[in-house]
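# Fold the following for me, if possible:
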Amino acid sequence: MENVVTKTQAKHADIKDMSFERALKELESIVTRLEKGDVELEESIAIYERGEVLKEHCDRLLRQAEAKVEKLTFAADGSPKGTEPLDP
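Now for the predicted structure:
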């Protein structure tokens, strides 16, 4: 199974350089096409696989962004005193 995932990701290597916004837009387009149901079976499978890789890419970018977000902390007098990790 791992080999199939690796081959699918290699097939869609262009995704790794996409911004979150671009990847999400393409993923939404794929979902719309699949929901309409007017795509032939072979193409449905191909775009579904691409959608999976896009979803994983978006998830990874979101996790990276969440790791960078910090919450400002303030002293009793209201002055900023530092940051701490944001609890989602």
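# C-alpha only now, for contacts and for neighbours.
Fine.
# can you pull out the strands in this protein?
Remark: strands assigned in the chain by DSSP state E are 70-74, 80-85.
# One more, please, to line up against the first structure:
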Amino acid sequence: MSEKAGKLTFEEAMVQLEEIVEKLEQGDVPLEESINLYQQGMKLSKLCHTKLKNVEKKMDTIMHEDGREEPFVIQEEGH
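Here you go, the predicted structure:
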């Protein structure tokens, strides 16, 4: 992942990921560009996942420091 991508906020990464998905869904992107967009999208997806996991860990720590025994769990949509 590029250094620039690592500095993106979660929101910035999500916006870029949504733009990539829109381009790929249009279906008129040349094959080579599609592959590059897919790779960029996977990197952005991984970045977002990592940022969410880090937030989950921080929230778990905060909840534990607050005297609560129950871990903080993020419920995924649709589950």
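# thinking again about what came up before, could the strands of the first structure be laid out in TSV, adding distance to residue 14 of the first structure?
Putting the strands of the first structure into TSV (distance: least, Cα to Cα, whole Å) gives the following:
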stretch	distance to residue 14 of the first structure
strand 70-74	31
strand 80-85	32
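# Can you add mean neighbour count and distance to residue 35 of the first structure and give these back as TSV?
As requested, those are arranged in TSV below (neighbours: other Cα atoms under 10 Å; distance: least, Cα to Cα, whole Å):
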stretch	mean neighbour count	distance to residue 35 of the first structure
strand 70-74	12	38
strand 80-85	11	39
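# can you name the residues of the first structure that stretch 8-18 of the second structure overlays?
Aligning stretch 8-18 of the second structure against the first structure (TM-score structural alignment) gives residues 18-28.
# Just the residues contacting the matching stretch, thanks.
For stretch 18-28 of the first structure, contacts defined as Cα atoms under 8 Å, 6 or more residues apart in numbering pick out 15, 51, 54, 55, 57, 58, 61.
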